[in-house]
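>>> From the sequence below, what's the structure:
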Amino acid sequence: MAVPVPGSPDHVVIGGGVVGAATARSLAARGEQVLLVEQHGRGHDHGSSHGATRIFRMGYAEPDYVALTQRAWEAWAALESASGRTLLDRTGAVDHGRPEVVDAIARTLEQAGVPVERLSTDEAATRWPGLAFEGHVLAHATAGRIRSAETIEALLDLAESDGATLRFGVRVTGLDDHGDTVTVHLDDGTAVTTPSVVAAVGSWAPTLVGELLARRGAGLPAIRVTQEQPADFPSHLPDEAWPSFVHYPLDGGDVYGLLTPGEGVKVGFHGIGPVVDPDARDRTPVAAEVERLQAYVARFVPGVDASAPALISCLYDNSPSDDFVMDRRGPITVATGFSGHGFKFAPVLGEMLADLATGGVPHPRFALAGA
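A predicted model of the protein is given here:
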């Protein structure tokens, strides 16, 4: 027997990670009736949003991403004001490595009016003794460390205070597309019919809404789900010694890092992990990759103990271009493909998805293929 649901929500947001939480908050703030459902518990570690910290940085070579980071910088300040919480520690950021990459970032930031500072490797090592540098070095102050777990809680609390209903530990078992509405079936027997579903489900998007979108002539790009394994390393230095950092090694690949207070300096290779089923990953570390990460840290992060990694397991949902996927077809809005760099945009993504769910048009870069 179906569990009764009070009223009929204007929107069902599926997914309680940062994107779903931000969307529910944005919709509820507009006076929309919102039901958010999440298959796992509140603050779970099964997806891509868990953990205490994430990087905020404006270091992109693409002007539209830099423009979004500028919007997000202001949106983080507004979210802090609305929630009464500190969510972004303004530590600054440094990029270094392959000259063609760092120089492209510098040009785009300068064109956007973002103040930057170019340094020699020696100057950078003097300023940040916990890091070793190569190639070109670029610093910018409009960057920092997001308190990610606190951010999700702030967004959920704000959504709830504006009238959203939040349900955790309830899994979507099916979606019936009726043309102008969708019925959402949950594993507790609930069936909710709504004119708007926002599937902010990251790695689960292909299985949840891929077929429904295809029936509507929209091609969800191939989303590659990988298990990444960064690690926290004990720091020898005070917390204020650590900026957020991204390294583009001269021999290829990308590496990121930031301090997580009380846990260490998190360092990880970007987007190289094995492909996994998000419902069936075993979180077992790949020993060779752990050794590779330790060797990297021993060389380029001298301010930590490379011999003592605390391993982390997380999911990336990667689009082929590493661009986000955010679009709507009929009553179905989808959000996926955040490719390990979406968290910094969370308050803006929530606004963009709320716009889509209420009839707005997609950002051209993030739109689905097909009519």
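>>> Please make it C-alpha for all contacts and neighbour counts, starting now.
Noted.
>>> Now do the helices in the stretch 201-350 of the chain.
Under the criterion DSSP state H, counting those that start in this stretch, the stretch 201-350 of the chain carries helices at the ranges 205-215, 287-300, 346-357.
>>> Show me what the shortest one packs onto, helices and strands only.
If I follow you right, that is helix 205-215. If you count contacts as 3 or more C-alpha pairs under 8 Å, 6 or more residues apart in numbering; DSSP states H and E, helix 205-215 packs onto strand 172-177, strand 197-199, strand 332-336.
>>> What lies in contact with the next helix or strand after the longest one?
Translated: strand 172-177. Using DSSP states H and E, the helix or strand that follows strand 172-177 towards the C-terminus is strand 182-186. With contact meaning C-alpha atoms under 8 Å, 6 or more residues apart in numbering, strand 182-186 is reached by 170-177, 191-197, 331-332.
>>> what's the answer for stretch 244-258, then?
Residues outside stretch 244-258 that contact it (C-alpha under 8 Å, 6+ apart): 54-57, 91-98, 101, 134-135, 143-145, 242-243, 259, 265-270.
>>> What of stretch 22-35?
For stretch 22-35, contacts defined as C-alpha under 8 Å, 6+ apart pick out 8-13, 36, 152, 155-156, 158-160, 162-167, 346-347, 349-351, 353-354.
>>> structure for this one too, so we can compare:
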Amino acid sequence: MSDALSDRAPTHVVIGGGVVGAATAYALTLRGERVLLVEQHERGHHNGSSHGATRIFRQGYADPEYVALTSRALVLWEALEGAAGEELIVRTGAVDHGRAEVVDAIAAALTEAGIPHETLSPDDAAARWPGIAFEGRVLAHATAGCIRSDRAIEAFLTLAERTGLADLRFDTRVTGLDDHGDDVTVTLSDGSTHCSSSVVAAVGSWAPTLVGDLLAGRGAGLPAIRVTQEQPAHFPSHLPDQAWPSFVHWAADDDVYGLLTPGEGVKVGFHGTGPVVDPDHRDFTPVPAEAERLQAYVARYVPGVDASKPTFISCLYDNSPDEDFVIDRRGPVTVATGFSGHGFKFAPLLGDMIADLATGGAAHPRFSLSKPSPSGTP
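Just a heads-up that it's a prediction; the model follows:
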């Protein structure tokens, strides 16, 4: 018998147990809402975009709107740390360096937001952080650091469970979505069906195949979500852990990010350069030429690690054409995608924003499905 017929039927079905789905489930339970969260893979899996032990938290955006969102997210991260009783952001600080027009724009946005920061010469920066070779402008801000990402996801899930309002089901696929107008019937691989007036698809790279047609049928197509397989790597560090800030190099070619993962090394990767893939059919194998290019970059710009001993990681990116998030609702369906490369830092705020939508709130104009595409076509 369908759970939807019981007196404990969920008010919301959240599809996706990565950081965005987990944060959404928690945000909904904090509002007293009953939630069923379903995830096609096991708890803590490595098949999507959320896995791994660390992600960067930084406020260094050239866009003032995103800087403001980082400040809102930081307040919620601190609240989550209090609720979970553990440190989730390790304040290592962050450094941006490279192209002057980008670094200067970041400095201007941080100044406008009142966020303390400092500029340094490449030589002064190298003296402070000898593990990194700097070029061009250098900017540091201390509010940044590393998110303990695997622990953060567990915190969202565990706290949602503790409310008694969340039913979490892993290794459970969605096998059908039937749109009835005011509600949607969700059919699951465990044989159950759930009819709900609020279905949240927080599925990242799987959004186009899961809800693309459903949204199009409601006259609201998704933007072209580009799904790629990225291949950052951990490199063994020659230096103590405290020597490493998070860092972004706005290089002449591809932008590069890095951060320490304690016990694994310094993670370094190009931003969004991987091959386009089908998220259900990928090989998890590094592209040899790109692996060599990353090692060459690290040998030149990250002298504090051993560039000859990478441990490659495979993860999915799902990005909209302008790299803005996509968060909107049409009828009973809320979609959340386009977060890769910079979304994790906003997780508790994203959960709040999606919970707002799922309970009748309005979409953020910048992230809505109605926003004109970068080419000017709706």
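>>> What TM-score do the two superposed chains give?
The TM-score (TM-score structural alignment, normalised by the length of the first structure) is 0.98; 369 aligned residues with a C-alpha RMSD of 1.1 Å.
>>> Need the buried ones from the contacts of stretch 22-35 of the first structure selected in ChimeraX.
Buried subset of the contacts of stretch 22-35 of the first structure, written as a ChimeraX selection, criterion 16 or more other C-alpha atoms under 10 Å:
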select :9,10,11,12,13,36,152,155,156,158,159,160,162,163,164,165,166,167,346,347,349,350,351,353,354
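>>> Give me the subset of the contacts of stretch 22-35 of the first structure lying in helices.
Assigned to helices by DSSP state H, the following of those qualify: 152, 155-156, 158-160, 346-347, 349-351, 353-354.
>>> Tell me the one among the residues you listed nearest to Ala77 of the first structure.
For these, the minimum distance to Ala77 of the first structure (C-alpha to C-alpha) is 9.9 Å, reached by Pro347.
>>> Wait, that closest one touches Trp73, no?
No. Counting by C-alpha atoms under 8 Å, Pro347 of the first structure stays clear of Trp73, with 9.4 Å between them.
>>> which residues of the second structure does stretch 91-105 of the first structure align to?
Mapped onto the second structure using TM-score structural alignment, stretch 91-105 of the first structure spans residues 92-106.
>>> end to end, how far does the matching stretch reach?
End-to-end distance for stretch 92-106 of the second structure: 19 Å, by C-alpha to C-alpha, to the nearest Å.
>>> ok, and for that stretch, which residues are buried?
By neighbour count on 16+ other C-alpha under 10 Å, the buried set for stretch 92-106 of the second structure is 92-99, 102-106.
>>> Out of the residues you listed, name the ones that lie in helices.
Using DSSP H, these in helices are Val102, Val103, Asp104, Ala105, Ile106.
>>> With distance to Pro310 of the second structure added, can I get those residues in a markdown table?
A markdown table is the format used below for those (distance: C-alpha to C-alpha, whole Å):
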| residue | distance to Pro310 of the second structure |
| --- | --- |
| Val102 | 29 |
| Val103 | 28 |
| Asp104 | 32 |
| Ala105 | 33 |
| Ile106 | 31 |
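>>> how about Val329 of the first structure, what does it touch?
Just so we're on the same page, residue 329 of the first structure is Arg rather than Val. Taking C-alpha under 8 Å, 6+ apart, we find Arg329 of the first structure in contact with Leu213, Arg216, Ala218.
>>> Between its first and last residues, how far does stretch 299-319 of the second structure reach?
Across stretch 299-319 of the second structure, the terminal residues are separated by 29 Å (C-alpha to C-alpha).
>>> What of stretch 371-378 of the second structure?
Taking C-alpha to C-alpha as the criterion, the two ends of stretch 371-378 of the second structure lie 7 Å apart.
>>> so Phe270 of the second structure makes contact with Ala291?
No. Using C-alpha under 8 Å, Phe270 of the second structure is not in contact with Ala291; the gap is 10.3 Å.
>>> Please enumerate the shared neighbours of these two.
Common contacts of Phe270 of the second structure and Ala291 (C-alpha under 8 Å, 6+ apart): Gln231.
>>> Show me which of those two is the more surrounded one.
Between Phe270 of the second structure and Ala291, counted using other C-alpha atoms under 10 Å, the more crowded position is Phe270 (23 against 17).
>>> got a list of what the more buried one touches?
Contacts of Phe270 of the second structure by C-alpha under 8 Å, 6+ apart are Gln231, Pro232, Asp254, Asp255, Val256, Tyr257, Leu294.
>>> In CSV, list those along with neighbour count.
Listed next are the contacts of Phe270 of the second structure as CSV, based on neighbours: other C-alpha atoms under 10 Å:
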residue, neighbour count
Gln231, 26
Pro232, 25
Asp254, 12
Asp255, 15
Val256, 19
Tyr257, 19
Leu294, 21
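>>> Give me whichever of the helices of the stretch 201-350 of the first structure is most buried.
Highest mean neighbour count of those: helix 346-357, a mean of 23 (counted as mean count of other C-alpha atoms under 10 Å).
>>> What mean distance separates that helix from the matching residues in the second structure?
Helix 346-357 of the first structure: mean distance to aligned residues in the second structure after superposition is 0.3 Å, counting by mean C-alpha distance after the TM-score superposition for the first structure.
>>> If I take that helix and strand 332-336, what angle do their directions form?
For helix 346-357 of the first structure against strand 332-336, the angle by axes from the mean of the first three to the mean of the last three C-alpha atoms, to 10 degrees is 160 degrees.
>>> hang on, the earlier thing: now the helices of the stretch 201-350 of the first structure in TSV, with distance to Ala61 of the first structure?
Formatted as TSV, the helices of the stretch 201-350 of the first structure follow (distance: least, C-alpha to C-alpha, whole Å):
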stretch	distance to Ala61 of the first structure
helix 205-215	28
helix 287-300	23
helix 346-357	19
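>>> just so I know, which of those helices lies nearest Asp277 of the first structure?
Closest approach to Asp277 of the first structure among the helices of the stretch 201-350 of the first structure is made by helix 205-215 (10.6 Å; C-alpha to C-alpha).
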